[in-house]
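1. give me a 3D structure for the following:
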Amino acid sequence: MQVLQGFSAQVASNTRVLILGSMPGTASLTAGQYYAHPRNRFWPVMQAVCGVDAQLAYPQRLQALQGRGVGLWDVLARCQRQGSLDSAIRRQSEVAVDLPGLLPHCPQLALIVCNGTAAARLYSRHLQAAVLALRPGLEMLALPSTSPANASCSLAALAVHWQPLRSWLLPMGPVQQGQ
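-> Here you go, the predicted structure:
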């Protein structure tokens, strides 16, 4: 089984919210883009909650998210997985990202959002203790997954569940280039 390598963090120095997935799916890894599967509702949810136009080209969507103070990353840097389902990740192969090492580059980071229960479970297992040791007040919010595997949750319901993100957003403005 092949070892999958995740993406680098998409953050800026003004990042207030970091959305963590578990590990990019096959479609995302192939495209080299976060949330690239056509049925993943992440970008439509970001449009509903953050005002980021889901039809923009990928680089512009990332820039717009960063302009609102939102960054993207995953809990796992590497793992072995057959297919795209989180349930297929081999636990003994899990290697977490260096989130503690990222914290100094994101001094305004105030909220970690886990996109789905798998991301929340992996965050708790691999990162939470080290992150809280460095940033005791850093909050974590687990929200329903935008993945097509979470088909029981409609786009409208996801947009409602993700509404708490709004209180953490920066007003629309220029992006400060980060990592």
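
2. CA atoms for contacts and neighbours, from now on please.
-> Will do.

3. what is the burial count for the nearest residue to Arg39 once chain neighbours are set aside?
-> What sits nearest to Arg39 in space, not counting adjacent residues and going by Cα to Cα, 6 or more residues apart in numbering, is Pro148, at 5.5 Å. The local packing of Pro148 (other Cα atoms under 10 Å) involves 15 other residues.

4. pretty sure Ile19 sits in a strand.
-> Yes - Ile19: assigned to a strand according to DSSP: H, G, I helix; E, B strand; the rest coil.

5. residues in contact with it?
-> Residues near Ile19 by Cα atoms under 8 Å, 6 or more residues apart in numbering: Val70, Gly71, Leu72, Trp73, Asp74, Ile112, Val113, Cys114, Asn115.

6. just give the number of residues close to the fifth one.
-> What it means is Asp74. Asp74: 26 surrounding residues under other Cα under 10 Å.

7. quick check: angle from the helix or strand harbouring Met140 to strand 17-21?
-> Secondary structure assignment for Met140, by DSSP states H and E: strand 139-143. With axes from the mean of the first three to the mean of the last three Cα atoms, to 10 degrees applied, the angle from strand 139-143 to strand 17-21 works out at 50 degrees.

8. re earlier: what about the residue nearest to Arg39, distance to His161?
-> 16 Å (Cα to Cα, to the nearest Å).

9. can you give me the offset of stretch 70-78 from its chain's centre?
-> Its chain's C-alpha centre and that of stretch 70-78 lie 6 Å apart, by Cα atoms, centre = their mean, to the nearest Å.

10. to compare against the first, here's the next sequence to fold:
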Amino acid sequence: MATTRNTTWQHVEHGFGPLYNSESQILFLGTMASPKSREAGFFYMHPQNRFWPLLQALYANPDDPTDTTGTTKETRKAFALRHHIAIWDPIESCDIQGASDSSIRNIVPSDLTGMVKHSNISIICPTGAKSNQIFHKYQAPIFEREHIHVDIVPLPSTSPAYASKTPQQIIDMCKERLGANGMTTNPAYTEHL
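-> As a prediction, the model looks like this:
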């Protein structure tokens, strides 16, 4: 392993598969599972990541106090599938320094086509600039070649490293972008943010 600025490069494999089923309608893409997520075997498990509070704000039924993401793999998986949400990352393996998206290199991309073909996914939302860049470099040409048509709606990163926006600003940006593409969301549910 080479080191740069006292940070070690590490080759990482994603370690767990996508979350979706045949009823999934919208796919949220990260980049590569963080160390905390790989350890837990599930998406966005770093306690400071704002992904699950964002999903709750966008999709939870405000009239149902039990419709929450919770904090466990099981409750979050159930929430996503109940709301027809799929989650995956465009990277199957790569070299990375810690959890820094900007350090990612030597990418082996994930296959997203099977998910889309075996579900109702019509919108793909890369979360963050790096996710969007990777999707367009690796997966978009395959989608075009295979005549797979979906709307691409880039969303802001939910990483704690993306601190220039408040949680409410991220929610508002996502609502605006998803609403403009016909993907309705529930009224904001922000008490846990």
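
11. thinking again about what came up before, by contact count, what packs against the strand holding Met140 of structure 1?
-> Judged by 3 or more Cα pairs under 8 Å, 6 or more residues apart in numbering; DSSP states H and E, strand 139-143 of structure 1 is in contact with strand 111-115, helix 117-126.

12. that older thread, so what's the counterpart of the residue nearest to Arg39 of structure 1 in structure 2 up against?
-> Structural correspondence for Pro148 of structure 1 with respect to structure 2 (TM-score structural alignment): Pro160. Pro160 of structure 2 sits next to Gln48, Asn49, Arg50 when contact means Cα under 8 Å, 6+ apart.

13. what lines up with the first one in structure 1?
-> Looking back up the chat, that one is Gln48 of structure 2. Per TM-score structural alignment, Gln48 of structure 2 is aligned with Arg39.

14. wait, doesn't its match sit right on Ala151?
-> No - between Arg39 of structure 1 and Ala151 there is no contact under Cα atoms under 8 Å: 9.6 Å.

15. ok so, going back, could the helices and strands packed on strand 139-143 of structure 1 go into JSON lines alongside distance to Leu4 of structure 1?
-> As requested, these are arranged in JSON lines below (distance: least, Cα to Cα, whole Å):
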{"stretch": "strand 111-115", "distance to Leu4 of structure 1": "19"}
{"stretch": "helix 117-126", "distance to Leu4 of structure 1": "16"}
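
16. give me whichever of those is most buried.
-> Mean neighbour count (mean count of other Cα atoms under 10 Å) peaks for strand 111-115 among those, with a mean of 22.

17. so that one matches what in structure 2?
-> Aligned using TM-score structural alignment, strand 111-115 of structure 1 spans residues 123-127 in structure 2.

18. for Gln55 of structure 1, which of the helices and strands packed on strand 139-143 of structure 1 is the nearest?
-> Nearest to Gln55 of structure 1 among these is strand 111-115 (20.9 Å), distances taken as Cα to Cα.

19. off-centre distance for that closest one?
-> Per Cα atoms, centre = their mean, the displacement of strand 111-115 of structure 1 from the mean C-alpha position of its chain is 7 Å.

20. who does the host helix or strand of Gln168 of structure 2 touch, helix- and strand-wise?
-> Using DSSP H and E, Gln168 of structure 2 sits within helix 167-180. The contact analysis (3+ Cα pairs under 8 Å, 6+ apart) places helix 167-180 of structure 2 against helix 51-59.

21. distance from the helix it packs on to structure 1 after superposition?
-> Compared with structure 1 after fitting, helix 51-59 of structure 2 has a mean deviation of 0.6 Å; criterion: mean Cα distance after the TM-score superposition for structure 1.

22. and the angle for that helix with helix 167-180?
-> Computed by the same axes, to 10 degrees, the angle separating helix 51-59 of structure 2 from helix 167-180 equals 50 degrees.

23. pull up the aligned stretch in structure 1 for the helix or strand just after helix 51-59 of structure 2.
-> Following helix 51-59 of structure 2 in sequence order, the next helix or strand is helix 73-82 (DSSP H and E). Counting by TM-score structural alignment, helix 73-82 of structure 2 falls onto residues 58-67 of structure 1.

24. check which residues of the matching stretch are buried.
-> Applying a neighbour-count criterion of 16 or more other Cα atoms under 10 Å, one finds Arg61, Leu62, Gln63, Ala64, Leu65, Gln66, Gly67 buried in stretch 58-67 of structure 1.

25. with stretch 94-102 of structure 1 instead?
-> Glu94, Ala96, Val97, Leu99, Pro100.

26. residues in structure 2 aligned with it?
-> Residues 107-115 of structure 2 are where stretch 94-102 of structure 1 lands when matched by TM-score structural alignment.

27. what's the average distance of the strand or helix carrying Val116 of structure 2 to structure 1?
-> Using DSSP H and E, Val116 of structure 2 sits within helix 113-117. The superposed helix 113-117 of structure 2 is, by mean Cα distance after the TM-score superposition for structure 1, a mean 2.4 Å from where its aligned residues fall in structure 1.
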